[in-house]
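Chemist: got a sequence here, can you model it:
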Amino acid sequence: MVFNSYTFIVFFLVMMGLYNLPISWKSRKIILLLGSYLFYAAWNPPFILLLWLSTVVDFFVGRALYTQENKAKKKLLLVVSLIGNLGMLCFFKYGAFLLENFVTVVNALGMDYHPAKPNIILPAGISFYTFTTLCYTIDMYKKESKPVKSMLDFSLFVTFFPHLVAGPIVRPPQLAPQFESPKKATAQQIYEGLFLLSLGLFMKVVLADGMLASPADTVFGAQKSLHTLDAWLGVLAFSGQIFFDFAGYSTCAIGVAACMGFTLPENFKYPYAATGFSDFWRRWHITLSAWLRDYLYIPIGGNRKGPFRTYINLMITMLLGGLWHGANWTFVVWGALHGLYLCIEKLIQDMSKKSSLDENGSVALPDQKKNMSWGFMKAMFVFFLVNVTWVFFRAPDFTSAWRLLLSMFSSVKDSKAVLPSLDVLVVAIVIVLMVLFHWRMRNTSVLQAAAKMPAWLLGIVWSAMLILLILSQESSGSFIYFQF
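Modeler: Now for the predicted structure:
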C-alpha cells in the first residue's frame, strides 16, 4: 500500500475513524497495531511473520540486555540480536549479491562453478525496520534508554505504519514513550498533518512522478552517448526526482502521524542548500545519517584517534552507508564518493582553522554579506558534485554510468538528443525553483513558513496542490526508497 493511492486514502480515513472511537487506550493501540500489519501485508502477507519474529526477539533480548549484569552474557545477547537482525538483512537483501560475487571470484580462479540463481524476494522496508530494532538493542546494551514496558508498545514502535516501510528511522526515546499515555490529535495537529500529507503527495505525484521521472528514465535508459545538455538535464531530473520522492514520503509519514497525535523526527531539511558535505548529510536522510554516526562512525573511533583514522572511519561509514542502499557495486561507489568528499572537506577545514588564526590565536570573523554570497556559491558547488554521485546511484551498471559521465563532461561523437523541448523546459524550471527554494528555506521549516503566510494565500497554495494532485492521480508508482 502506498500513500499515493486511493486505497491508502480509504485506509487512512478508516484508521482515523477507528482510532478516535471512545474506547480504552489499549484498544486504540491494538487497532493501530492491526492496521499497521494490514498496511504492511498489502505488499506480501507472509513477510508479516518475519517482521513479527524480529519484533518479539528484540523485545525480549533488549529487556535482558538492560537487566543483565554479567558482561560475557550481555555481549552474547547483543551478538544474538546482531546476528538475528543483520543475518536476515544479509540473506534477503544481499544473498544473491554475495553469491554472484563469490561465483565471479571462484570462476576467476579457474573453477567452473555455476549454481542456480536464488529466487529471493526482498521484504519491503527491511533495511528500515532492521535499523529501528537494532538501535533499540544497542541502546539497551549501553543503557542509554529504558526498556519499553509492554510488548504492545514495542510492537507499535517497530511497526507504526507511517514510518514502517521507508522511515524516518526512529530511535526508542523518539517514539516509544508516546505510546505510554493516551494520544489524541489536537485541531492544530490535524490541520498541520493534513497540510504535510498534501504537500508530501504533491512532491511525489506532481513533481517526482509527473514532471521529473520521465526525463530521468529516458536519459538513464539511453543505450548510446547523449548530448551534454540532455545528459545533465537527465541527472538533474533524477536529483530532483529522488528528493521529491523520498522527502515527499517522509513528509507524508510525519503528516499522517501528526493526524493521530504522534510526532516523528524530521528527515529532510533542504539538502540542496548545503554549504558542505557534512552539512549535506545533516540535511539529507537525517535519521539515517544520525544512525550511521551514532552506531557506526563513533563506535569505530570517530575523530578521536587522529586525522588518518578519522578519514578511514569516514570512508568505512560511507561505504557501508552506500551498501545499505542496495546490493550493487554502484551504490558502494556512490558511498565512496561521498566518503571522499567528506575526507577532503575535513582536510580543508583542518588546514583553514590553522591559517585563520590571527597573531593572538583568535579566529577572524567573516563579513556577513560576503559570507552569504560565498555560502551560496559553495552550495552550488556541493550541488554540482552531489549530482555526479547520483549517476552511480541511479545507473544500473558501471558501463551506463561511465557512458553518461562521458556525455556530461565531453562532447562525444555520434551523441544524440533524446529529450523533447518540453521536458527540457520543465526540468530546467523545476530544478532552478527547487534550488532557490532550498536556499530561501534553509534555516526554517515549511510549517513555520506556512504559519507566517496570510490565510488567503495559504488557502490558494493548498488548493492549487490539491487540484494538481487530482489531475495527476493516474501516477501511483511506489516510492524509490521502498526498494531499499
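Chemist: alpha carbons only for contacts and neighbour counts from here, please
Modeler: Will do.
Chemist: for Phe384, give its distance to Gly477.
Modeler: 28 Å (CA to CA, to the nearest Å).
Chemist: ugh, wrong one, I meant Lys305
Modeler: 46 Å.
Chemist: gap between Tyr40 and Pro46?
Modeler: Counting by CA to CA - Tyr40 and Pro46 are separated by 10 Å.
Chemist: same check, this time on Lys26
Modeler: In this view, Lys26 and Pro46 are 26 Å apart by CA to CA.
Chemist: please identify which of the two sits among more neighbours.
Modeler: Counted by other CA atoms under 10 Å, Lys26 and Pro46 do not tie: Lys26 has more neighbours, with 15 against 10.
Chemist: to compare against the first, here's another:
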Amino acid sequence: MYFHSLQFVFFLTVTFALYWSVHHHKWARLGVLMVASVIFYSMWTPWPLRLFIGATAINHLCIKGFRRSESPGVRKALLTVSIVSTLGVLVVFKYADLFRETAVALLGPLGVHVRTERFGLLLPVGLSFFTFQAISYVVDSYRGEIQKERTYFEHLLYLLFFPHLVAGPIVRASHLIERFDDTPSLTAQEGGQGLYRIAIGLAKKLVIADVLGSGLVDPVFASPEAYTSAECFIAAVAYSFELYFDFSAYSDIAIGTAALFGFKFEENFNRPYLATNLFDFWSRWHISLSHWLRDYLYRPLGGNRVSKPRALLNLMITMGLGGLWHGADWRFAIWGLAHGAMECIIRVWWWVTGKPPKEGPVARVRAGFGWAATFLVVVLTRIVFRAPNLGRAGEMYARLFEGSMGLANVSTLVWSVLAVAAVSHVTPLGLFHKAGDLFVKMPVPVRAVVLVLVGLGVRHLTSVETRPYVYFQF
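Modeler: Purely as a prediction, here's the structure:
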C-alpha cells in the first residue's frame, strides 16, 4: 500500500476515525494503531511480520534481563545477544547472496568450493529501517536513557507503527513510545498542518520525482551510450533531485500522518543541496540516519575523541557501513567510502588551516565555491548509487567525460520540472510555513476542495505510471 494511493487515503481515514473515537483509552487507541500497522504492512506480504515479532521478542527479553541484572558482564552479554541477533536477521536476509557471490569470486580461483546457487531469500520491505530503530531502542534502554519499562506490545508497536516502518524516518523512542501514555490531542491547526504536509509530499512525489525518473533518469541510465555527455550530466542532476523529492516526499507524508495521531516526528531533510561541504550535506540529508550513524556507530568507535588517524578511520568505517546499509551491493559501500574519503580530506584541511570563517566577503566566496564543489561531488558519486552495477556506472562516467554536446533528448516537461525542483529547493522555508498557515486558516470545506483540486491537478500533470518510493529497496 503506497502513501500516494487512493487505497491509503481510505485506510488512513478509517484508522483516523477509529483512533480518535477511543483516544481517551490507552490500550484501545494503541490497539487501533497496532491493527492498522499490521494491515498496512500485510498489504505487501504478511510473512515478514513473524520475523519482526520474533526479533522484537528477543530484544524485549534482553532488555528485561539487563534492566534486572546488576552484573556489568551479564548486562553487556545480553546487549551483545540483542544487537547480534538483530543484525543477524539483516545480514541473512539482505546480504547473504552478496557475501556468497564475493566468496565465490575470491575463493573460487583458490580451489575453495563455495555454494554457487543463490539463496534467493526475500528481502522484507523496511527491514533496514526496522533493524536500526530496534537497535536504537535496545541501546538507549541499556544506557538508561529510557527509564520506564514498557510492555512487549508497546515495544512492538513502536517498531511497527505504520507511518515510519517501511522507509523511515528512524524515530527515537522519545518521539514515539514515550508518548504512548499521554492522552493525545489534535487541534484544528495541528490537523490542518498534518494534511498540508501530506499534500506537499504527494506533490513532491508525483509531480517532480516520478516525472524526472521516467522522463529522463531511467532511459539515460539504461543506455548511456545513446545520449550525449551533456544529457548524461543533466540526467545525473535530475536523479539527485528525483532521489531527494522522492525520499523527502515519503518523510513529509510520514510526518504529516503521524501528526494526525498526535505524534511529532523530527524533520528528516533540510534543503541538503544548499550544503557548503559534505559534513554540512550529511547534517541536512536523511537526518535520522546521519544521527543514528553518529550516535550508535561513530561515537562508540571513539569518534573524534581519539588520535587523528583513528578519527579518520572511524569516519571511513562509518561512511562505508552507512553506504552498504543502502543495498546489498559493493557499489553502495564504494559510494559511502567515496564520501568518507572526501570528508577525511576536508577534516585534514581544517586541521591544517582551521575551519573557515562564517562571516565576511571572503567567507561568502568560499561558501560559494564550497557549495558548487559539494553539489558536483554529490551528483557525480550518485551515478554509482543509481547505476544497476559498476559496469554500467563506468559506462555512464565514460560517456559523461567524452564532452559531446546536445540536449535534444531532454524534453520541455523535464526542463520545467527541473526548474520547479531547483526553485522550490532554494525557496526559504518561511514561505512554505506561511503557505501552511494559510491552508490551516481556510474553512474545512475550502480545505477539502483545495486537496481535491491538488489531487486532480497532480493526476492531470503526471501522465507517467505511479512508481514505488526509491528507498523501499533499502
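Chemist: give me the TM-score for this pair.
Modeler: The TM-score (TM-score structural alignment, normalised by the length of structure 2) is 0.92; 468 aligned residues with a CA RMSD of 2.6 Å.
Chemist: OK, contacts around the residue positioned nearest the centre of structure 1?
Modeler: The centre of structure 1 sits closest to His285, judged by CA atoms, centre = their mean, with a distance of 4.1 Å. By CA atoms under 8 Å, 6 or more residues apart in numbering, His285 of structure 1 lies in contact with Pro168, Asn267, Phe268.
Chemist: quick one: it and Asn267 of structure 1, what's the gap?
Modeler: To Asn267 of structure 1, His285 of structure 1 is 5 Å away according to CA to CA.
Chemist: now the common contact residues for these two.
Modeler: Pro168.
Chemist: so the helix or strand containing Leu288 of structure 1 matches what in structure 2?
Modeler: For Leu288 of structure 1, the host element (DSSP states H and E) is helix 286-292. Counting by TM-score structural alignment, helix 286-292 of structure 1 lines up with residues 287-293 of structure 2.
Chemist: okay, buried residues for the matching stretch please.
Modeler: Ile287, Ser288, Leu289, Ser290, Trp292, Leu293 (16 or more other CA atoms under 10 Å).
Chemist: what comes into contact with that stretch?
Modeler: 132, 136, 169-171, 266-269, 282-283, 318, 322.
Chemist: average offset of it relative to structure 1?
Modeler: Following superposition, stretch 287-293 of structure 2 is found to deviate from structure 1 by 0.3 Å on average (mean CA distance after the TM-score superposition for structure 1).
Chemist: now tabulate the buried residues of stretch 287-293 of structure 2 in TSV and tack on distance to Glu101 of structure 2.
Modeler: Putting the buried residues of stretch 287-293 of structure 2 into TSV (distance: CA to CA, whole Å) gives the following:
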residue	distance to Glu101 of structure 2
Ile287	32
Ser288	31
Leu289	28
Ser290	29
Trp292	29
Leu293	27
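Chemist: which of those residues sit farthest apart?
Modeler: Ile287 and Leu293 (9.9 Å; CA to CA).
Chemist: mind giving me the packing neighbours of the helix or strand where Gln189 of structure 1 lies?
Modeler: Following DSSP H and E, one finds Gln189 of structure 1 within helix 187-201. In terms of contacts (3 or more CA pairs under 8 Å, 6 or more residues apart in numbering; DSSP states H and E), helix 187-201 of structure 1 is packed against helix 228-259, helix 455-471.
Chemist: quick one: Ala254 of structure 2 and Ala167 touch, right?
Modeler: No - assessed by CA atoms under 8 Å, Ala254 of structure 2 is found out of contact with Ala167, at 9.0 Å.
Chemist: any idea how far the residue located most distally from the centre of structure 2 is from Leu98 of structure 2?
Modeler: Among residues of structure 2, the one most distant from the C-alpha centroid is Gly111; the distance is 41.0 Å, by CA atoms, centre = their mean. Gly111 of structure 2 sits 20 Å away from Leu98 of structure 2, going by CA to CA.
Chemist: re the thing from before, compare the contacts of His285 of structure 1 and tell me which has the most neighbours.
Modeler: Going by other CA under 10 Å, Pro168 tops the contacts of His285 of structure 1 with 27 neighbours.
Chemist: could you measure that one against Leu76 of structure 1, distance?
Modeler: Pro168 of structure 1 is 29 Å from Leu76 of structure 1, by CA to CA.
Chemist: what count of nearby residues applies to Asn107 of structure 1?
Modeler: Residues lying near Asn107 of structure 1 (other CA under 10 Å) number 13.
Chemist: residues in contact with it?
Modeler: Tyr113.
Chemist: what does Phe437 of structure 1 give?
Modeler: Here Phe437 of structure 1 is in contact with no residues (criterion: CA under 8 Å, 6+ apart).
Chemist: residue in structure 2 matching it?
Modeler: With TM-score structural alignment as the criterion, Phe437 of structure 1 matches Ser424.
Chemist: what helix or strand does that match sit in?
Modeler: With DSSP H and E as the criterion, the answer for Ser424 of structure 2 is helix 412-426.
Chemist: buried residues, that helix. List them.
Modeler: Val414, Val417, Leu418, Ala421, His425.
Chemist: where along the stretch 51-200 of structure 2 do the helices fall?
Modeler: With helices called from DSSP state H, counting those that start in this stretch, the stretch 51-200 of structure 2 shows them at 72-90, 96-107, 127-142, 152-160, 162-165, 188-203.
Chemist: most packed of those?
Modeler: helix 162-165 (a mean of 23; mean count of other CA atoms under 10 Å).
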